[in-house]
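Colleague: Make a model of this:
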Amino acid sequence: MGGIFDRDLERNAANHQPLTPLSFLERAACVYPDRPAIIHGAQRIDYGTFYRRTRQLASALSRLGIGKGDTVSVMLSNTPPMLEAHFGVPMTQAVLHSLNTRLDAAVIAFQLDHAETRVAIVDSEFADVFREALKLAAVKPIVIDFVDAEYPADAPYPQGEPLGGMDYGAFVDSGDPEFAWSKADDEWDAITLNYTSGTTGNPKGVVYHHRGAALMGYGNIIASGMGRYPVYLWTLPMFHCNGWCFPWTLALQFGTHICLRWVRARQIYDAIADYGVTHLCGAPIVMSTLINAKETDKRSFPQTVTFNTAAAPPPESILAGMAEAGFAVTHLYGLTETYGPAVVNEWQDEWDALDVSLRTAKKARQGVRYAALEDLAVLDPETLQPVPADGETIGEVMFRGNIVMKGYLKNRAASDQAFAGGWFHSGDLGVMHADGYIQLKDRSKDIIISGGENISSIEVEDALYKFPAVGACAVVARPDDKWGETPLAFVELKPGHAASEAEIIAHCRTLLAKFKCPRNVLFEPIPKTSTGKIQKFELRKRARAL
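Modeller: Just a heads-up that it's a prediction; the model follows:
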């Protein structure tokens, strides 16, 4: 029987509402309707207009019959429609599925079918590959074309022919700007769908809920030290974990989104100097792009810019170069299943006095849990007991809390495995230090992180085995100063067969997206156990020694 604090104190509409990031934009538009929300080339969109357009998008989607539980897929660059979709799609209680714009047609088709896509919004830059995907897909979604008026005249890639569906601008204009949009019925309702890279076969669909997305908004502000009126430059693809939830985050502090279609040094420096950028996110390659840029591409700026980076820890030379250029680097770590970054290397002031080697060792650690995450641990994967906090005993990094995914779409077995014992099993191996900071040591999944994008070694190996001369192969990550990691292939040729590195790489490019293909191929014996299992740990040693 409950106590006095459980008696006559029920939840009701007055004291309990589902958490959702959609209310962030509503509040920003009410408080600061004239503040700049989005800058895209010559376009300037204030918060009042931003909110109105998201309601129009929601209205237009509703007229197509889109509602709770429906999937709206988008293949968009970092442009205003992508930001509008992050609010407008869930305003109908539908689920936003953001496609990786670097994927090949077969993977796009798989995701469209698996997600049961009903509407697709496609940037004309990606129209050609999407057209091929539609030929392969079983679903036949309504297609809405976005032709960007700000597409650069000197663009390295021409715009493809629109797919022949509706025009995005006209579609949004047809919607009601006073549309009575729907908040989530329950904060556990799905808000977005993001696919993993797929380590064993097809990728898994990671489902986010409104509660987690809202809490990530607050968590990002704390982890990034984001004050009032931030100016955020979109160097991180918004398709990647919903841009680490920053499309929703900025409305909390009435910030300005600076759209950027491609990561180019001159454009980044121009945006930072011209718009007073305060924050940006990206993989280590973005930092390399900035500090290795031609002097003619660089610009000076008075403000210190916070650069949030994930994936491999940045080397000291990169950190020094970034500091000299006016950037303060924050090291983050997370997974698609944790809404992006859920761990932050909280820097201690006294570490600044350490010598270079000790300071680098501190910066290499992934860190401590986000304020929005309830628990982070390094556990023995068999017993689920914490490993000693000695910085040496290896266990599996595990998460628990409200910024862990709902689960994998239509894959109960994978969800149950991931959540075994009441923890999310990351598959990453690490250690716990005495001060409570974790540090990764290896990945139990053979995932290669190149330029911030995940590459499945198994997918690459499958492509290699389709080359007639390949008898055995294995793919591991090779450290790379620019990309963080790149795929390195070890190949044993069949007796009597010959092949060159160039031939094998060219073959892979007929089957895989370019960024997934091996950068190098080594023809040498592959170490195996007595049972024939490839010893990838030995190959990783070779890769590191190259």
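Colleague: From now on I want contacts and neighbour counts done on CA atoms only, so please keep to that.
Modeller: Noted.
Colleague: what's the burial count for residue 520?
Modeller: Residue 520: 15 surrounding residues under other Cα atoms under 10 Å.
Colleague: Identify the residue spatially nearest to it, adjacent ones excluded.
Modeller: Nearest residue to residue 520 in three dimensions, chain neighbours excluded: residue 488, at 5.3 Å (Cα to Cα, 6 or more residues apart in numbering).
Colleague: Need the contact partners of the strand or helix carrying residue 334.
Modeller: Counting by DSSP states H and E, the element that carries residue 334 is strand 327-335. Under the contact criterion Cα atoms under 8 Å, 6 or more residues apart in numbering, strand 327-335 has outside partners 224, 304-311, 313, 319, 322-323, 340-345, 363, 366-367, 426.
Colleague: After the longest helix belonging to the chain, which helix or strand is next?
Modeller: For the chain, the helix that runs over the most residues, judged by DSSP state H, is helix 47-63. Next helix or strand after helix 47-63 toward the C-terminus (DSSP H and E): strand 71-75.
Colleague: Now do that following strand: which elements does it pack against?
Modeller: The contact analysis (3 or more Cα pairs under 8 Å, 6 or more residues apart in numbering; DSSP states H and E) places strand 71-75 against strand 95-98, strand 117-123.
Colleague: So what's the gap between the strand holding residue 334 and the chain middle?
Modeller: Centroid separation for strand 327-335 versus its chain: 13 Å, with Cα atoms, centre = their mean, to the nearest Å.
Colleague: Helix or strand next in line after it, which one?
Modeller: Using DSSP H and E, the first helix or strand after strand 327-335 is strand 340-344.
Colleague: Look up how far residue 365 lies from residue 437.
Modeller: If you measure residue 437 against residue 365 using Cα to Cα, to the nearest Å, the figure is 7 Å.
Colleague: One more sequence to fold, the one below, so I can look at both together:
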Amino acid sequence: MNLVCDTPLTPLSFLGRSSTVWAEKTAMVDDERTLTYGEFGALAQATAKALRGKGVGDGDRVAYLMPNVPEMLVAHFAVPLAGGVLVAINTRLSAQEMRYILEHSGAGVLVAGEGLTQLADEAAAGLDSLHTRVTTAQEPPAGWITYEALLESGPAAADLPWSVDDERKPISVNYTSGTTGRPKGVIFTHRGAYLNALGEVLHSQHTTDSVYLWTLPMFHCNGWCTTWAVTAIGGTHVCLPEVRGEAIWRAIRERGVTHLNAAPTVVTMILNAEEAAPLDAPLRITTAGAPPSPTTIAAMERMGFSIVHLYGLTETYGPYAVCEVQSSWNGLPGVERARLMARQGVGMIQADTVRVVDEDMVDVPADGQTMGEIVMRGNCVMAGYYLDEESTAKAFRGGWFHSGDLGVMHADGYVELRDRAKDVVISGGENISTVEVEQALMSHADVLEAAVVGVPDERWGERPKAFVIARRGTAPTEADLIAHVRQQIAHYKAPREVVVVDELPKTSTGKIQKFVLREKEWAGHATRVQG
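Modeller: You can find the predicted model right below:
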């Protein structure tokens, strides 16, 4: 007899469980509200029923345009509970970029935060697919209804089940940044989101006592699936609409924050805020989105933060690999330990292995020198690009997802990211890793942040140029910085120009937008071969 008693995996079950087991425990807080897990579950149910009342059915897309507020967290459960697919839109996009996402996804409902309705109206003007617009503002503009009115419109019906019939159904579509073309809609499934969330619980070491501060946007890879992870373990979400140093440090001290996620540039902002001071209690920072420099890691540890370094992409539900810290590293000098911790590491516990391969899909030697492309597969790789079979097939050629990231494999099985393929500087036939040059610059005591891009060169085709932000109260010279880099790495890799700037172009998650710097440098020149 072959009896099958399993159930499809879905993050919905996390809130179903926590709303019962932790019914009276604080689930989320912001400056105005506190909700228990029982109230969280009830609000998700009410929102889901209301969305169904507005016509949302199986597979229908529901767009949310919001910062990190409770309604955005609720959406991660309410939309799939209604049978829909969540499309969380970056609040920093232009109206034109938002319009493309709304049109491509075919969203029928748009829920926007207070202060975002005018931008949303501009983005959605004339879209026939969009039939319902909801706002958290108390006084909605014409054509909009309030969030309260949405809830009141919901039918009186029994609670919806915290389950799905097919774990491979889409739970969300997350759009890429589109820096080299139109944004692509990355399909997350219930199964992948469930497993990635559990991986986050394990590697970031969340418990029911976790107090998680939302410094990472929920619209970015569904907050690296932490929307579901912290809920699964019954931790407390601290919603933070604006990421500012003062607000972060106030929340750390007043809310007793134990965990937060952030890109390295956001970590740098936290460390260098005027309010920064050594911690009174342990706080774990999970960082990803760009390679953190050993200098940043060492500074984090000195201030008392414990570090989880992850690596991944939107196409891998956010984090896919983790730099597992070995006990043997504890006795190493600080600089050497930080260098090892800056590597991207190995596949997370819920993921598959990470490979570094050549153009023929053959693994490169594990010598820490030979570069190849990082490829991945398994439970936590996207189901594909929404309505884009050609791009999906290209991304999965050879049966593995091609990241577009170049890295090396070390003898201990740890991967180290060297660059994005499009960012590598090819100077006189030599490949120069911009990450390596940036880390050399960051090791200078006066450098707060650095970005390196390839610029035109008549003799070599292109060469590296650096842009840096200096620490407060310092004034590093170009000659000093160039000399410092030449002491760290080969002379031919060092930039001839280092420009000190007040700010660097960044995404909403704090990742430096090198393409913006590069496009300015290449304006009026022949198109760069590697893009």
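Colleague: what sits against the alignment partner in the second structure of residue 326 of the first structure?
Modeller: When the second structure is aligned by TM-score structural alignment, the residue opposite residue 326 of the first structure is residue 304. By Cα under 8 Å, 6+ apart, the contact set of residue 304 of the second structure is 278, 279, 282, 283.
Colleague: List just the nearest of those to residue 91 of the second structure.
Modeller: Residue 91 of the second structure lies nearest to residue 283 out of those, by Cα to Cα, at 27.9 Å.
Colleague: Could you report the distance from the equivalent of that closest one over in the first structure to residue 330 of the first structure?
Modeller: Counting by TM-score structural alignment, residue 283 of the second structure corresponds to residue 305 in the first structure. Residue 305 of the first structure sits 11 Å away from residue 330 of the first structure, going by Cα to Cα.
Colleague: for residue 92 of the first structure, same thing?
Modeller: For residue 92 of the first structure, the distance to residue 330 of the first structure - Cα to Cα - is 35 Å.
Colleague: what's the answer for residue 215 of the first structure, then?
Modeller: With the distance defined as Cα to Cα, residue 215 of the first structure ends up 20 Å from residue 330 of the first structure.
Colleague: on that earlier part again, measure the match of residue 283 of the second structure to residue 230 of the first structure for me?
Modeller: Distance, residue 305 of the first structure to residue 230 of the first structure, by Cα to Cα: 10 Å.
Colleague: wait, what's in contact with residue 403 of the first structure?
Modeller: 211, 212, 213, 215, 216, 338, 339, 342, 372, 373.
Colleague: Can you flag which of those residues belong to strands?
Modeller: Here DSSP state E is the test, and the contacts of residue 403 of the first structure give residue 342 as lying in strands.
Colleague: Between which two of the contacts of residue 403 of the first structure is the distance greatest?
Modeller: Spanning the widest gap among the contacts of residue 403 of the first structure are 211 and 342, at 14.7 Å by Cα to Cα.
Colleague: the more surrounded of the two?
Modeller: residue 342 (27 against 21).
Colleague: So which residues of the stretch 151-300 of the second structure form strands?
Modeller: With DSSP state E, counting those that start in this stretch, the ranges of strands along the stretch 151-300 of the second structure come out as 170-175, 185-189, 211-213, 236-238, 259-262, 283-287.
Colleague: looking at those strands, which is closest to residue 34 of the second structure?
Modeller: Nearest to residue 34 of the second structure, of the strands of the stretch 151-300 of the second structure and by Cα to Cα, is strand 236-238 at 9.5 Å.
Colleague: now the most centrally placed residue in the first structure: how far from residue 340 of the first structure?
Modeller: A centroid search over the first structure (Cα atoms, centre = their mean) returns residue 240, at 2.4 Å, as the residue closest to the centre. Distance of residue 240 of the first structure to residue 340 of the first structure, computed by Cα to Cα: 8 Å.
Colleague: For the residue mapped onto residue 192 of the first structure from the second structure, which non-adjacent residue is closest in space?
Modeller: For residue 192 of the first structure, the aligned residue in the second structure is residue 172 (criterion: TM-score structural alignment). Residue nearest to residue 172 of the second structure in three dimensions, not counting chain neighbours: residue 86, with 4.4 Å by Cα to Cα, 6+ apart.
Colleague: My understanding was that that neighbour contacts residue 76; is that so?
Modeller: Yes. The criterion here is Cα atoms under 8 Å, and residue 86 of the second structure meets it with residue 76 at 7.0 Å.
Colleague: Checking residue 324 of the first structure next. Helix, strand or coil?
Modeller: Assigned with DSSP: H, G, I helix; E, B strand; the rest coil, residue 324 of the first structure falls in the helix class.
Colleague: contacting residues around it?
Modeller: Residue 324 of the first structure neighbours (Cα under 8 Å, 6+ apart): none.
Colleague: And for residue 368 of the second structure, the neighbour number?
Modeller: 17.
Colleague: That one and residue 413 touch, don't they?
Modeller: No. Using Cα under 8 Å, residue 368 of the second structure makes no contact with residue 413, being 9.7 Å away.
Colleague: where along the stretch 201-350 of the first structure do the helices fall?
Modeller: 210-224, 241-244, 246-252, 265-275, 284-291, 316-325 (DSSP state H, counting those that start in this stretch).
Colleague: Over in the second structure, see which of the contacts of residue 403 of the first structure survive.
Modeller: With both residues aligned by TM-score structural alignment, their matches' Cα atoms under 8 Å, the contacts of these that the second structure also has are 212, 213, 215, 216, 338, 339, 342, 372, 373.
Colleague: which one of these is nearest residue 181 of the first structure?
Modeller: Of these, the one sitting nearest to residue 181 of the first structure (Cα to Cα) turns out to be residue 213, at 18.1 Å.
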